[in-house]
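Trainee: pasting a predicted model and its sequence here:
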Amino acid sequence: MFVHSESESVPHTLEGEVYDSRWKGREAGLKDGFDEGYLRGRAKAIMEAPHTSFPIRPLNVLYVSSGKGFPYSPIDEAIIATLHTLATGVSVAEPGQPVSELAVNVSADLVLVLDGMELPVEEVDAIRAKGIRTAIWLTDDPYYTDMTVRTAPHYDYVFTLERNCLDFYRSAGCANVHYLPFAAYVQHYRPTLTRSPVRREISFIGSAYWNRVQFLQPIIGGLIDKGLMINGIWWDRLPEYASYPDRIEIGKWMGPGETAEVYSGSKIVLNLHRSPHDASVNNNTIGLTAASPNPRTFEISACATLQIADVRDDLSNFYTPGQEIVTFSSPNELLEKVNYYLTHETERREIALRALERTYREHTYSHRLHEMLSRIFG
């Protein structure tokens, strides 16, 4: 007597549902693979396309690092490496060294200082007394202007990453003040060209300044439900932190390589600027406001991922909202845009790729340092 096997005894309707589910799963997997491959392939083409080349100037530049270590050291590395492509001679010093003597020894045409908090102004004055040009690139404007206003006037050239600080330094007696935001160092921040080992829906990497905690708190549950993961210090300030121990990693500084891997492996990366009015961490008693994008803006864009950032007045001069970046001005607007772009793959991908292209076209350290040298030497 013929007996049906167990699989043959499954009702036809259930067989159809199983088949339909498997087919839909296969279709989704194929689409995900195509979307991922398309994104990585387009990103690779953008990165490998010919880009603006800048002249190598016959200059000896002595670069003085911040002396603060991480997280400033990756910026030091980016500037030093880029200077080697723009000047015939590049030497490096630490703030604790006899910088004025070193400047003479290397026949420096320019001494470029990052941050300058650790370098005694007497050293700067001694360099200028020898007829050597000096420049400072300020890293944290306007957050510590109580201190930078005392050091900046000792330099021939002052470069600030905050547009709203230009008149402030001019009024303090600085003769040559220029607006020069940071950029993306594309050797650090770049998309992975194969599927990233990190797979996230939404990421935020940064410290829990109070304005960020207060902004995110009303929508944190909704963002977590959509897949948000946070890395950074102080996030135990968030009252809901204990409810999401597997989604919020605290007490860890992520280096550029690991950060770029997370950016590249995330569908959306959030960028929420710190407040210039937080007296608990800032030294900005004059109350200067901030209009300019933070360095993270360029670094996220260099990783070919969709960036959703809070509005700053000068942001649109670097990336076009709705085309190369997405902006928000309230918690509910942020949540709405997260929901939208998580379900609109093509729009999300095209914005991310346009941001990558704009970054390579205008916002690398080569662009910034070429501009700096042009301002100083013509």
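Mentor: Cool, the structure landed. Numbers count the residues shown, from 1 in each chain.
Trainee: C-alpha only now, for contacts and for neighbours.
Mentor: Will do.
Trainee: which non-adjacent residue is nearest the most centrally placed residue in the chain?
Mentor: Relative to the mean C-alpha position of the chain, the nearest C-alpha, by CA atoms, centre = their mean, is the one of Arg296, at 1.8 Å. Here the nearest residue to Arg296 in space, its sequence neighbours aside, is Asn271; by CA to CA, 6 or more residues apart in numbering that works out to 7.3 Å.
Trainee: pretty sure Tyr63 is touching Ala81, no?
Mentor: No - look at Tyr63 against Ala81 with CA atoms under 8 Å: they stay out of range, at 10.9 Å.
Trainee: tell me which of those two has more neighbours.
Mentor: Tyr63 (25 against 16; other CA atoms under 10 Å).
Trainee: OK, contacts around that one?
Mentor: Contacts of Tyr63 were listed using CA atoms under 8 Å, 6 or more residues apart in numbering, and they are 80, 90-93, 111-114.
Trainee: and what of Ala175?
Mentor: Taking CA under 8 Å, 6+ apart as the definition of contact, the neighbours of Ala175 are 156-157.
Trainee: are we agreed that Glu249 is in a helix?
Mentor: No - counting by DSSP: H, G, I helix; E, B strand; the rest coil, Glu249 is not found in a helix; it is strand.
Trainee: now do the contacts for the nearest residue to Leu238 once chain neighbours are set aside.
Mentor: Using CA to CA, 6+ apart and skipping residues adjacent in sequence, the residue nearest Leu238 is Val213, 5.9 Å away. With contacts defined as CA under 8 Å, 6+ apart, the neighbours of Val213 are 235, 237-238.
Trainee: what is the helix ranked longest in the chain packed up against?
Mentor: Among the segments of the chain that qualify as a helix by DSSP state H, the longest is helix 12-48. With contacts defined as 3 or more CA pairs under 8 Å, 6 or more residues apart in numbering; DSSP states H and E, helix 12-48 has these neighbours: helix 345-362.
Trainee: okay, now the one to match up with it:
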Amino acid sequence: MPNVRLFKDQLRHLVKEVLAIKLQHNLAEYLAQYQPDLILALGSETMFPEENITALKASKVPKAVWMADATCLTRTERNLALLFDYIFTQNIANLIYYQGLRGKESSFLPYAPDTDLYYPRRVENRYHSDVLILGHFQMNSVLHTLAHSELFHGLKVMTVGSGWEPTKDFIDITHDKKEMSNYYNGARIVINCTGSMQQIMEVSACGVFQFVEDHPHLQCYRIAEEALIRFQNFKELSESFKYYIAHSDERRISASRALKEVKYNYSYLQQGKLLLRKIFTEP
């Protein structure tokens, strides 16, 4: 779910007027009073009340939903997609389903980082680590090889993801969303194997250096090579890690570039421009 206030504030720079209402508000009354040019739903955790579904179906105004479908595609999201003309997804894999819906336009558009949560700052020692690994532990994966190597000998390593329990030398952390920013800011190096463009941007928004495992999502959003250090296998990661762990200035330069890219190229203002362009200018 995006930060509604941040998105609304940025959207006001692009359009004449923005009105934000809650899911439970009477949509028909607002449509009659304000006669908007676009209905945009943010998030996808909850289905609309029945009376608002009726109002949506009756309206001739363009309707768009910016899904919060970063992981799996839920039944609620499948049902929501049927109500809208334009569908924006967090997960490029979900495009296969959305594109199969007749009369719908769908696009991959990750949320911008919530800069109320993700920004550079000092944190308490309990959040500090030499390496923070993001991703699920699976057999025969890069992370599996990594866990059984000597690459992190003598380093404090924290992990976020499922399946890490057998790796006793690593600290598997539990967290809520607010705390993740603290763990990002406390890490010297982040190894990001999530495949989540939003999570990559959240780490970058904290000004933290990260290695990123190549993923199809990244083909759509090309942040400069100097800003994100990519790898495809353990050999590439190992070689890059040995270099950058010994060159703190290079890490700072890379992290600063990523922070700048996210701030100026992947803000809610920029993502809002892309969203509106898809709806109002593209054939």
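Mentor: Everything's here; your move. In this text, all values refer to a predicted model and were calculated from it rather than measured experimentally.
Trainee: superposing both, give me the TM-score.
Mentor: These two chains, once laid on top of each other, score a TM-score of 0.80 by TM-score structural alignment, normalised by the length of the second structure; 275 aligned residues with a CA RMSD of 3.2 Å.
Trainee: hang on, the earlier thing: in the second structure, which residue range corresponds to the longest helix of the first structure?
Mentor: Per TM-score structural alignment, helix 12-48 of the first structure has no counterpart in the second structure.
Trainee: in that helix, which residues are buried?
Mentor: Of the residues in helix 12-48 of the first structure, those scored as buried under the neighbour-count criterion (16 or more other CA atoms under 10 Å) are 36, 39-40, 42-44, 46-47.
Trainee: ditto for stretch 358-372 of the first structure
Mentor: Buried residues in stretch 358-372 of the first structure, counting neighbours by 16+ other CA under 10 Å, are found at 358-360, 362-370, 372.
Trainee: out of the contacts of Tyr63 of the first structure, who's nearest Glu249 of the first structure?
Mentor: Set against Glu249 of the first structure, the nearest of these by CA to CA is Leu114 (30.1 Å).
Trainee: leaving out chain neighbours, which residue sits closest to the aligned residue in the second structure for the closest one?
Mentor: Structural alignment (TM-score structural alignment) places Leu114 of the first structure against Leu42 in the second structure. Leaving out its chain neighbours, the residue that sits closest to Leu42 of the second structure by CA to CA, 6+ apart is Trp66, at 5.1 Å.
Trainee: which residues touch the counterpart of Ile133 of the second structure in the first structure?
Mentor: Structural correspondence for Ile133 of the second structure with respect to the first structure (TM-score structural alignment): Phe204. With contact set as CA under 8 Å, 6+ apart, Phe204 of the first structure has these partners: 228-231, 269-271.
Trainee: preserved in the second structure, out of the residues you listed?
Mentor: For these, the contacts that persist in the second structure are 228-230, 269-271, with contact defined as both residues aligned by TM-score structural alignment, their matches' CA atoms under 8 Å.
Trainee: where do the strands sit along the second structure?
Mentor: Taking DSSP state E as the test, the strands found in the second structure are 39-42, 63-66, 86-89, 105-108, 129-134, 157-160, 171-172, 187-192, 210-213, 229-231.
Trainee: tell me the residues of the first structure aligned with the last one.
Mentor: Applying TM-score structural alignment, one finds that strand 229-231 of the second structure aligns to the residue range 326-328 of the first structure.
Trainee: nearest to Pro191 of the first structure, of the contacts of Tyr63 of the first structure?
Mentor: Ile80 (22.4 Å).
Trainee: quick one: neighbours of that closest one, just the number.
Mentor: Number of residues near Ile80 of the first structure (other CA under 10 Å) recorded here: 19.
Trainee: give the equivalent position in the second structure for it.
Mentor: Matched by TM-score structural alignment, Ile80 of the first structure corresponds to Lys8 in the second structure.
Trainee: tell me how far its match lies from Glu17 of the second structure.
Mentor: In this structure, Lys8 of the second structure and Glu17 of the second structure are 10 Å apart, going by CA to CA, to the nearest Å.
Trainee: also Tyr184 of the second structure?
Mentor: With the distance defined as CA to CA, Tyr184 of the second structure ends up 36 Å from Glu17 of the second structure.
Trainee: who's more crowded, the two?
Mentor: In this view Tyr184 of the second structure and Glu17 are compared by other CA under 10 Å, and Tyr184 has more residues nearby, 30 against 12.
Trainee: tell me the counterpart of the more buried one in the first structure.
Mentor: Following TM-score structural alignment, the counterpart assigned to Tyr184 of the second structure within the first structure is Tyr263.
Trainee: so who does the equivalent of Leu155 of the second structure over in the first structure touch?
Mentor: In the first structure, the residue equivalent to Leu155 of the second structure is Lys226, according to TM-score structural alignment. Listed by CA under 8 Å, 6+ apart, the contact set of Lys226 of the first structure reads 201-202, 339.
Trainee: which of the residues you listed line up with contacts in the second structure?
Mentor: Retained in the second structure by both residues aligned by TM-score structural alignment, their matches' CA under 8 Å are the following of the contacts of Lys226 of the first structure: 201-202.
Trainee: separate out the buried members of the contacts of Lys226 of the first structure.
Mentor: Here the buried ones among the contacts of Lys226 of the first structure, as counted with 16+ other CA under 10 Å, turn out to be 201-202.
Trainee: a markdown table for the contacts of Lys226 of the first structure, including distance to Phe182 of the first structure?
Mentor: Formatted as a markdown table, those follow (distance: CA to CA, whole Å):
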| residue | distance to Phe182 of the first structure |
| --- | --- |
| Glu201 | 27 |
| Ile202 | 24 |
| Asn339 | 31 |
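Trainee: and the contacts of Lys226 of the first structure, which is closest to Tyr72 of the first structure?
Mentor: When the contacts of Lys226 of the first structure are compared against Tyr72 of the first structure (criterion: CA to CA), the nearest one is Ile202, at 25.6 Å.
Trainee: isn't the closest one up against Ser264?
Mentor: No - counting by CA under 8 Å, Ile202 of the first structure stays clear of Ser264, with 11.0 Å between them.
Trainee: picking up where we left off before, any idea how far the match of Tyr184 of the second structure is from Pro95 of the first structure?
Mentor: According to CA to CA, Tyr263 of the first structure and Pro95 of the first structure sit 33 Å apart.
Trainee: Val262 of the first structure too?
Mentor: Val262 of the first structure sits 33 Å away from Pro95 of the first structure when distances are taken as CA to CA.
Trainee: in terms of neighbours, single out the busier of these two.
Mentor: Neighbours were counted for Val262 of the first structure and for Pro95 using other CA under 10 Å; Val262 has more, 27 against 19.
Trainee: once you drop chain neighbours, what's closest to that one?
Mentor: Across the structure, with CA to CA, 6+ apart as the measure, the residue nearest Val262 of the first structure apart from its sequence neighbours is Val198 (5.9 Å).
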